[in-house]
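Enquirer: I would like to see how this sequence folds:
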Amino acid sequence: MARASTVDGMTTALIVIDVQQGFYDPAQPPRNNPDFEANLTTLLDAWAGPIVLVRHDSAKPESPLRPGQPGNDFLPVLDGVRSELMFTKQVNSAFHGSVDLHRWLRERGIHDLVLAGIQTNWCVETTARVGGNLGYDVTVAIDATFTFDAQGPDGETLTADQLAAATAVNLHAGGFARIARTKELV
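Expert: So this is what the prediction gives:
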């Protein structure tokens, strides 16, 4: 179960997941959290520890996140960010990418993670769950994430706000991660 520890820049890494142009495609369903960009900027500007940038390189031919497409590029909010590590992935979890993130973190004595990025209920949540399973103390900066409305198998649509709330409840109740707001972390 994740501890409600304070953020220590020496042993805590900020992992920024899939902050890419493709999520701004007009074909995307409605999203939540219009303050995402401002909150992520605040977090990045205040961060003293290691920063890890993760980019989703989709293998799907129709995806805007496919390498070589403008949608694969990072958003301007990451311009000038000095990361200690940048790597790609093709699945939801940042722990299953082109770099062995678990080994990289352990070699540096990093035990605590703060997660931010896109999408709250997919790649951020999956990374939080895997990180919690691997023994990291994970905090999700919930207001430095966003997601989109999504339709279930029965045709019912949940709003992005409902999905983000469900993610927060799942991660907290399941002991995978602590849920925090940017102002609590800076």
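
Enquirer: from now on I want contacts and neighbour counts done on CA atoms only, so please keep to that.
Expert: Noted.

Enquirer: tell me the SS of the residue lying farthest from the centre of the chain?
Expert: Distance from the C-alpha centroid of the chain, by CA atoms, centre = their mean, peaks at residue 154 (27.7 Å). For residue 154, the secondary structure call by DSSP: H, G, I helix; E, B strand; the rest coil comes out as coil.

Enquirer: next up, for comparison:
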Amino acid sequence: MEIAENAALVVVDVQQGFEEEAYWGPRDNPEADRNIAKLIDVWQASGRPVVFVRHDSPKPDSPLREGYAGNAFKEYVEERRGKGTGPELFLTKSVNSAFYGTPDLDTWLRAAGVGQIVVAGIQTNMCAETTARMGGNLGYEVFFALDATYTFDAVGPWGWTLSARELSRATAVTLHGGGFARVVRSEELVAAAE
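Expert: Below you'll find the predicted structure:
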């Protein structure tokens, strides 16, 4: 795996509100936060760009709504912001894709000559997947760090339910099989970036 010297790590919605299990339900991948932290550390130490994305939910009952404690980044993310030797971007969004945020992610990446992005964060099958899909559609080479993401059990139409693990696997198959992104483990990215 070749990771460019200016490959950007896009850290999606790693916010305190996702700790509210009563709202979200059971989650998968308990190692995700550790893996996200490691990726941030390696990206910052190597001088590569890091993008911190925050979801400002317009839903009045969401744990991610503006003005609520859950809107803030998780502590390990907040304490890493501004500590890297490379470029850093903070953007906010109110939809799934980080490419529809403020400031404009695509403009920032292209101005820096970035052609590769690594996506990590929450939720695997929602904002992380949507950001990866759109990145692929926009022509970026996208690496999706599956073990540096997590999601929650969900109910769909007709009462169909999928566990968080099943949803994560579906995301991996869709992204990888559909050519949107290369689905990898965080340890592979760390080894390639160090």
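
Enquirer: tell me which helix or strand residue 142 of structure 1 sits in.
Expert: strand 137-146 (DSSP states H and E).

Enquirer: need the residues that contact that strand.
Expert: For strand 137-146 of structure 1, contacts defined as CA atoms under 8 Å, 6 or more residues apart in numbering pick out 1-3, 31-33, 35-37, 39-40, 43, 111-120, 124, 128, 131-132, 160, 164, 168, 176-182, 185.

Enquirer: mean distance, it to its aligned residues in structure 2?
Expert: Following superposition, strand 137-146 of structure 1 is found to deviate from structure 2 by 0.4 Å on average (mean CA distance after the TM-score superposition for structure 1).

Enquirer: mind checking how far that strand is from the chain centre?
Expert: 7 Å (CA atoms, centre = their mean, to the nearest Å).

Enquirer: break down structure 1 into its helices, ranges please.
Expert: Counting by DSSP state H, structure 1 has helices at residues 36-46, 101-107, 125-133, 160-173, 182-185.

Enquirer: tilt between the fourth one and strand 137-146?
Expert: So that's helix 160-173 of structure 1. Orientation check (axes from the mean of the first three to the mean of the last three CA atoms, to 10 degrees): helix 160-173 of structure 1 against strand 137-146 gives 180 degrees.

Enquirer: equivalent range in structure 2 for helix 160-173 of structure 1?
Expert: Mapped onto structure 2 using TM-score structural alignment, helix 160-173 of structure 1 spans residues 164-177.

Enquirer: likewise the first one?
Expert: Counting by TM-score structural alignment, helix 36-46 of structure 1 pairs with residues 32-42 of structure 2.

Enquirer: buried stuff in the matching stretch?
Expert: For stretch 32-42 of structure 2, the neighbour count (16 or more other CA atoms under 10 Å) marks 32-33, 35-42 as buried.
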